[in-house]
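Provided below are the primary sequence and the corresponding predicted coordinates.
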Amino acid sequence: MTRRRPSRSASADDLLTTLGRLTAQARRRVELQHARVELAEALQRAMLPPFLPAVPGLRTAARYAPARDGLDIGGDWYDGFLLPDGALAFCVGDVQGHDVEAAVIMGQVRIGLRAVAAAAGDPGQVLSRANDLMLSVDSTLFATCTFLRFDPVTRVLESARAGHVASVWAAADGSSGVAEDPGGLPLGILPGETYPVIRRRLTDTGAFVLVTDGVVEGPAFAVEDGLGRVAALASAAVLAGEAARDGADPGALAAEVLKVAELTGHSDDAAVLVLCHDSVPEGPVGAYGPG
């Protein structure tokens, strides 16, 4: 007599069907999440400049890394462009939030800075006008920013910052530090805000590094520690460039600085902008003293 295998109960069949459906749903969610990540990164990178300006004696580089959880569109950016009078403009900034609105505002602020910089006299005026522009778009978000203007003839670097993390400098004599310059409130908070301008003559060999807070601050890292590590990296790069007699490599330095973000425990996106400058025959010693 042939024995028949007992049929599965209806509850077992239902369980298998449910597991199959959940597996398919999970697979679709993973695929959708992967597509979102790729779209977010493509959108962010499309908003960054394809190249940075440079002149003899000034070499530039930048790096950007998306949020390390890979799920959010960040609001960090960097930019560099030529001004009508032949000066070079550079900026780094961070829009509050990590969503599509933050990315849109970031794009608007970046374009707005380019527009107002063409007519403004100095970085303080640029940020003041950009602040008014951001307030006019009626957004609840705000943005921090550091804006630089470099005159290749006088070698004067003008800077102003709107609530942004401090910049870092390093010189060929081995000294380095954090440029704790005075600044104003972030863009988009208070109408009529003013932004002090600091002027430096870059007559000696050195480097100037701008970062967003995702590079130097996080749950496992105080911002002072992060900036200290960046200063050490900048100093080492400048000294290595002097030893090789070919100047510091801004691309290599930017890549090393971006690695600091891995130590912070932060999930934010991160941006780095590096200016490496060579010495000139004339000019006062001490390129980093306000003047």
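Received, thanks. Nothing here was measured: the structure is a model prediction, and the numbers come from that model. Numbering: from 1, shown residues only.

from here on, contacts and neighbour counts on C-alpha atoms
OK.

all strands of the stretch 151-291 of the chain, in order?
156-162, 167-171, 176-179, 198-201, 206-211, 270-277 (DSSP state E, counting those that start in this stretch).

With mean neighbour count and distance to residue 79 added, can I get the ones you listed in JSON lines?
As requested, those are exported to JSON lines (neighbours: other C-alpha atoms under 10 Å; distance: least, C-alpha to C-alpha, whole Å):
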{"stretch": "strand 156-162", "mean neighbour count": "25", "distance to residue 79": "14"}
{"stretch": "strand 167-171", "mean neighbour count": "24", "distance to residue 79": "15"}
{"stretch": "strand 176-179", "mean neighbour count": "19", "distance to residue 79": "20"}
{"stretch": "strand 198-201", "mean neighbour count": "19", "distance to residue 79": "20"}
{"stretch": "strand 206-211", "mean neighbour count": "29", "distance to residue 79": "11"}
{"stretch": "strand 270-277", "mean neighbour count": "27", "distance to residue 79": "8"}
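
for comparison:
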Amino acid sequence: MNRRRPPRSASADELLTTLHELTAQARREVELHQARVELAEALQRNMLPAHLPDLPGLRTAARYTPARSGLDIGGDWYDGFPLPDGSLGFAIGDVQGHDVEAAAFMGQIRIGMRAIATTASDPGEIIGRTNNLLLSVNSTLFATCTVLRFDPVTWEIDSARAGHVPAVWALADGRTGIIDDAGGLPLGIAEKQRYPVTRRRLTGQGAFILITDGVIEGPSFSIEKGLEAVMRRASVLAGSGAGELADEIIKAAVLTGHEDDAAVLVLCHDSAPGRT
């Protein structure tokens, strides 16, 4: 009767060789992942503005914090730019996903919107033309955004949004509210969309706070709870500096579980000229 031989035990040298190969493979995978993360971070840094415009009586600040999953990068963005009628434009947005592709698409949106804003001042028109431009490049991604126009003569803000989360207003006397105006579809979904514009006159000293959903929403944290958290923080600091307020608002992202990247854009304004 033939008996099967027991399996040969691996020698110490063979085990060491296998361990060395596995360690080398793991190191290569870590280095590849790190290279992708560094590339994504470089894309994000170079696609967000180094400075935001401001004017006497208007102070601005923005903050960005990466996601805690994926490549620690994403498509959240903000921007500020002069408009052809002498007013200032501000934008915040959120591209689907958080990877290199989302960061690159975010860059396309920001560059395209800036180019369009050299010939258009109306926020609804800027968003609509940006939407048509993005559809022309046949991307499979979509994005939400809000665009504001601040008029330094009339002290008014015009706003329009494309599927984006509501903004928050706050006055130095502690009053706050949610800006949940009618909007249109996110960018990159359908052609020839119209984006309604809402106009507000700034009166008392306060702040306009634009956010992305990473600041206010998480797996077990609703948008409503997130907006309440932002309003609580804003009610205390609306009369402070823009940077201090932006620092405090971005902290709300921790409450959500912080699985998505997050961005905050703050416009702190004085009372309208001629009013106290």
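Structure received. Remember, it's a predicted structure, so these values are computed and weren't measured experimentally.

of all the strands of the stretch 151-291 of structure 1, which lies closest to residue 19 of structure 1?
Nearest to residue 19 of structure 1, of all the strands of the stretch 151-291 of structure 1, is strand 270-277, at 39.9 Å by C-alpha to C-alpha.

distance from the closest one to structure 2 after superposition?
Compared with structure 2 after the fit, strand 270-277 of structure 1 shows a mean deviation of 0.5 Å (mean C-alpha distance after the TM-score superposition for structure 1).

Touching that strand from outside, list them.
57-67, 76-78, 92, 202, 204-215, 247-251, 253-254, 257-258, 261 (C-alpha atoms under 8 Å, 6 or more residues apart in numbering).

what range in structure 2 matches that strand?
With TM-score structural alignment applied, strand 270-277 of structure 1 matches the range 262-269 in structure 2.

distance between the matching stretch and the chain's centre?
Centre-to-centre, stretch 262-269 of structure 2 and its host chain are 11 Å apart (C-alpha atoms, centre = their mean, to the nearest Å).

Make sure residue 155 of structure 2 is actually in contact with residue 201.
Yes. The criterion here is C-alpha atoms under 8 Å, and residue 155 of structure 2 meets it with residue 201 at 6.0 Å.

Report the contact partners of the spatially most central residue of structure 2.
The centre of structure 2 sits closest to residue 76, judged by C-alpha atoms, centre = their mean, with a distance of 2.8 Å. Taking C-alpha under 8 Å, 6+ apart, we find residue 76 of structure 2 in contact with 64, 92-95, 103, 106, 212, 261-263.

which element is it on?
Take DSSP states H and E as the rule and residue 76 of structure 2 turns out to sit in strand 75-82.

Could you check the angle that strand makes with strand 262-269?
Taking axes from the mean of the first three to the mean of the last three C-alpha atoms, to 10 degrees, one finds that strand 75-82 of structure 2 is oriented at 20 degrees with respect to strand 262-269.

what range in structure 1 does strand 75-82 of structure 2 sit on?
The aligned range for strand 75-82 of structure 2 in structure 1 is 75-82, by TM-score structural alignment.

Could you report the neighbour count for residue 125 of structure 1?
Using other C-alpha atoms under 10 Å, residue 125 of structure 1 has 19 other residues around it.

Can you name the residues in contact with the helix or strand hosting it?
Following DSSP H and E, one finds residue 125 of structure 1 within helix 123-136. With contact meaning C-alpha under 8 Å, 6+ apart, helix 123-136 of structure 1 is reached by 109, 112-113, 116-117, 120, 142, 147-149, 158-162, 186-197.

Helices along structure 2, start to end?
Ranges of helices within structure 2 are 12-47, 100-116, 123-136, 213-216, 223-237, 242-250, based on DSSP state H.

Next, format the contacts of residue 76 of structure 2 as a markdown table and append distance to residue 225 of structure 2.
Listed next are those as a markdown table, based on distance: C-alpha to C-alpha, whole Å:
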| residue | distance to residue 225 of structure 2 |
| --- | --- |
| 64 | 20 |
| 92 | 21 |
| 93 | 21 |
| 94 | 20 |
| 95 | 23 |
| 103 | 28 |
| 106 | 27 |
| 212 | 14 |
| 261 | 18 |
| 262 | 16 |
| 263 | 17 |
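
burial measure for residue 241 of structure 1, as a count.
Per other C-alpha under 10 Å, the neighbour tally for residue 241 of structure 1 reads 17.

same check, this time on residue 35 of structure 1
So residue 35 of structure 1, with other C-alpha under 10 Å, has 12 neighbours.

if I line the two up, what does it land on in structure 2?
For residue 35 of structure 1, the aligned position in structure 2 is residue 35, judged by TM-score structural alignment.

What of residue 230 of structure 1?
By TM-score structural alignment, residue 230 of structure 1 lines up with residue 230.

for that match, what are its contacts?
By C-alpha under 8 Å, 6+ apart, the residues touching residue 230 of structure 2 are 168, 216, 249, 252.

again with residue 110 of structure 1
Residue 110 of structure 1 makes contacts with 77, 79, as judged by C-alpha under 8 Å, 6+ apart.

now the one 5 residues further on
If a contact means C-alpha under 8 Å, 6+ apart, then residue 115 of structure 1 has no contacts.

Please say which position in structure 2 it maps to.
Using TM-score structural alignment, residue 115 of structure 1 sits opposite residue 115 in structure 2.
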